[in-house]
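A.B. asks: sequence first, then the predicted structure, then my questions.
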Amino acid sequence: MEKTTSKGFKSSNIANGIVGVILGLLFLSPFYVILINSFKTKKELFEDTLSFPKVWSFANYKEAFKQLDFFRALGNSLFITVTSIIVIIVFSSMAAWMLERTKTKTSTFIFYLFVSSMLVPFQSVMLPLVRLMGKLRLLNMGGIIFMYLGFGAAMSIFLYHGFVKGIPKELDEAAMIDGCTKFQTFWHIIFPLLKPITITVAILNTVWIWNDFLLPSLVINKPSTQTIPLKTFFFFGQYTKQWHLALAGLVLTIIPVIIFYFSAQKHIIKSIAAGSIK
């Protein structure tokens, strides 16, 4: 009986391994196509998309780097992304804490209002929003950060709210007895305990904001303040598409996200483990 069970366990592991490898190859195949074709000439790219390049050349990367004005675009993307993440984390965590600790009909209504706003598609409000921001003269970096706070706060508050429920309210009361204000209680007692969910919120919003094209295309008009996704779009003209340069530009765009992921990998695993325990 034990031998039969062990054999069945091994066969299921092998089957799971095969399925995992197949799924992994499927998920990695787009990256393979992008990377391989970024080294090809335009003519060679259209001749055979899946083969290795005849000559491995970095000419596409040099030209894409130049046309993208990469360092300026990278700086703009980093500034908008980092600032937006900080603002979202600060306001969402404080709002979620107060909404969870304040057990009133008003706080419950406000929380459900935030949750229900996640169902509203951006496309349905983008034109009135851009028109309003134009009247307020906020079609700039400050305006787009403000809008990212508005669109990112709902999901972030929802995640923080669920995590705050697992923190005993006695900690708040003990801090108040020791003479802490609400501000001190949150930043010195509660916020450090929110580290796992804070990392999760930061990762989700970073991927969204870094790769976002639609909102920056509506708000940012000056070439000097354009982000990397906006710069990459200019490889696709009305009458011609420079796929070889576009793919090289996409690889340059992906590299910062990969660096961010590997540098935060340890914290990501910890946050997932802590979240599952909660």
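C.D. replies: Sure, I can see it.
A.B. asks: going forward, measure contacts and count neighbours with C-alpha atoms only.
C.D. replies: Noted.
A.B. asks: just how off-centre is the host helix or strand of Tyr160 within its chain?
C.D. replies: Under the criterion of DSSP states H and E, Tyr160 resides in helix 141-164. On the basis of CA atoms, centre = their mean, to the nearest Å, helix 141-164 is displaced by 12 Å from the centre of the chain it belongs to.
A.B. asks: for comparison:
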Amino acid sequence: MAHQPHHHHHCTSETDHAPLAELLDLDAEVLHKHLANLVGWVDELTGGTAPRRILDLGCGTGTGTFALLQHFERAEAVAVDGDPQMLRHLSGKARALGLADRISTVQADLDADWPAVGTVDLVWASASLHHMADPDRTLREVFAALRPGGLLLAIEIDSFPRFLPDDLGFGRPGLEARAHAAMDARRAVDMPHLGSDWGPRLTRNGFTVEAERRFAIDLKPPLPASAGRYAQASLQRIRGGFDGELAADDLAALDTLLSSESPAGLLHRDDLTVRAARTAWAARRPE
């Protein structure tokens, strides 16, 4: 969900936690309409039979957990993540939202022993499957956890959020594209399953794929102030460790954009957009 907003399954350090948690929370805030569309689609797919037990795999700060519980008011959720700090963050939000009694958290490395989660009606896996060392094993475990007729919604990232106009005014056209290209080269090594077509994999692991939908996100100005913070948090994670991989002028331009004090910084721009794409597969365990 270090990377752009998709959910961790392995522990992060204390210093990594706060900025990543902020990024995930901002992703939920800025892309709330996209999230509402996904949850509304789940409602359609369940055919009026609301899920009572939900499993959120790689829950991060609880974006999916909270959206689903607020929509399905009689449901309870099991939120699973490998990072205990994320789970503590989620638990604090759950208390603030009055949802703590409907959520149980489980710390688990999903590449190791599968946690005892019981039988569930719905599995929500948002930007988590591509992190798995053996996604087929994970899908077999998901299949076993679902009741017959239960639904898996697997949401994966087609393109990470982009925010900048091509002409930044720094004489560095194409800066964001170059930064993403450098990051994509890293992801190809670190996350080889990112960008997979999950339909065939779901089918061979016993699921019936009922639908596949691509969600294009294109938010234009004027945007809320949180969009500037979202852009800053996203590009900050891209900026880290790029010395030597991007030209010095590109790095200097990124540093200016990331500065909270600079008038040209992301927090002060009125020309930001939010452009991204995600694909979701709805797959069912046959009756």
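C.D. replies: Here it is on my side, so go on. Quick caveat, the model's predicted, so the values are computed rather than measured.
A.B. asks: what's the TM between chain one and chain two?
C.D. replies: After superposition, the two chains reach a TM-score of 0.26 (TM-score structural alignment, normalised by the length of structure 1), with 108 aligned residues with a CA RMSD of 5.2 Å.
A.B. asks: hmm, who's touching the helix holding Tyr160 of structure 1?
C.D. replies: Here helix 141-164 of structure 1 makes contact (CA atoms under 8 Å, 6 or more residues apart in numbering) with 80, 83-84, 87-89, 91-93, 95-97, 99-100, 111, 114-115, 117-118, 133, 138, 194, 197-198, 201, 205, 209, 215-216, 219-220, 225, 275, 278.
A.B. asks: thinking Glu210 of structure 2 is in contact with Arg284, fair?
C.D. replies: Yes. With contacts counted by CA atoms under 8 Å, Glu210 of structure 2 reaches Arg284, the gap being 7.0 Å.
A.B. asks: of the two, who's got more company?
C.D. replies: Arg284 (27 against 12; other CA atoms under 10 Å).
A.B. asks: list the contacts for Thr83 of structure 1?
C.D. replies: Thr83 of structure 1 touches Ile145, counting by CA under 8 Å, 6+ apart.
A.B. asks: which positions within the top strand by length along structure 2 qualify as buried?
C.D. replies: Determined from DSSP state E, the single longest strand within structure 2 is strand 146-162. Neighbour counts using 16 or more other CA atoms under 10 Å place 146-147, 149-162 of strand 146-162 of structure 2 among the buried residues.
A.B. asks: and the furthest pair within the residues you listed?
C.D. replies: Taking CA to CA as the measure, the buried residues of strand 146-162 of structure 2 span a maximum distance of 38.5 Å, between Arg147 and Arg162.
A.B. asks: all strands for structure 2, in order.
C.D. replies: Under the criterion DSSP E, strands of structure 2 are mapped to 53-57, 76-81, 103-107, 120-126, 146-162, 208-219, 274-284.
A.B. asks: in JSON lines, list those along with distance to His180 of structure 2.
C.D. replies: Listed next are the strands of structure 2 as JSON lines, based on distance: least, CA to CA, whole Å:
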{"stretch": "strand 53-57", "distance to His180 of structure 2": "26"}
{"stretch": "strand 76-81", "distance to His180 of structure 2": "27"}
{"stretch": "strand 103-107", "distance to His180 of structure 2": "31"}
{"stretch": "strand 120-126", "distance to His180 of structure 2": "21"}
{"stretch": "strand 146-162", "distance to His180 of structure 2": "8"}
{"stretch": "strand 208-219", "distance to His180 of structure 2": "17"}
{"stretch": "strand 274-284", "distance to His180 of structure 2": "12"}
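A.B. asks: mind checking which of these is nearest Ala94 of structure 2?
C.D. replies: With CA to CA as the measure, strand 103-107 is the member of these nearest Ala94 of structure 2 (7.7 Å).
A.B. asks: what helices or strands is the closest one leaning on?
C.D. replies: Packing contacts for strand 103-107 of structure 2, counted by 3 or more CA pairs under 8 Å, 6 or more residues apart in numbering; DSSP states H and E, involve strand 76-81, helix 84-97.
A.B. asks: that strand to helix 84-97, inter-axis angle?
C.D. replies: 170 degrees (axes from the mean of the first three to the mean of the last three CA atoms, to 10 degrees).
A.B. asks: strand 103-107 of structure 2: which residues count as buried?
C.D. replies: Ile103, Thr105, Val106, Gln107.
A.B. asks: right, and the first one touches Ala79 too?
C.D. replies: Pointing back at Ile103 of structure 2 there. Yes. With contact defined as CA under 8 Å, Ile103 of structure 2 counts as touching Ala79 (7.0 Å).
A.B. asks: find the residues that touch each one of those two.
C.D. replies: Common neighbours of Ile103 of structure 2 and Ala79 (CA under 8 Å, 6+ apart) do not exist.
A.B. asks: packed most tightly, which of the helices and strands packed on strand 103-107 of structure 2 would that be?
C.D. replies: Ranked by mean neighbour count, these are led by strand 76-81 with a mean of 24 (mean count of other CA atoms under 10 Å).
A.B. asks: what's it packed up against?
C.D. replies: Judged by 3+ CA pairs under 8 Å, 6+ apart, strand 76-81 of structure 2 is in contact with strand 53-57, helix 63-71, helix 84-97, strand 103-107.
A.B. asks: of those, which is nearest Ser226 of structure 2?
C.D. replies: Across these, closest to Ser226 of structure 2 is helix 63-71 (CA to CA), at 16.0 Å.
A.B. asks: can I take it that Ile254 of structure 1 is in a strand?
C.D. replies: No. Counting by DSSP: H, G, I helix; E, B strand; the rest coil, Ile254 of structure 1 is located in no strand; its state is helix.
A.B. asks: among the strands of structure 2, which is nearest Ser226 of structure 2?
C.D. replies: Proximity to Ser226 of structure 2 (CA to CA) singles out strand 274-284 among the strands of structure 2, at 11.4 Å.
A.B. asks: quick one: that closest one to strand 146-162, angle?
C.D. replies: 170 degrees.
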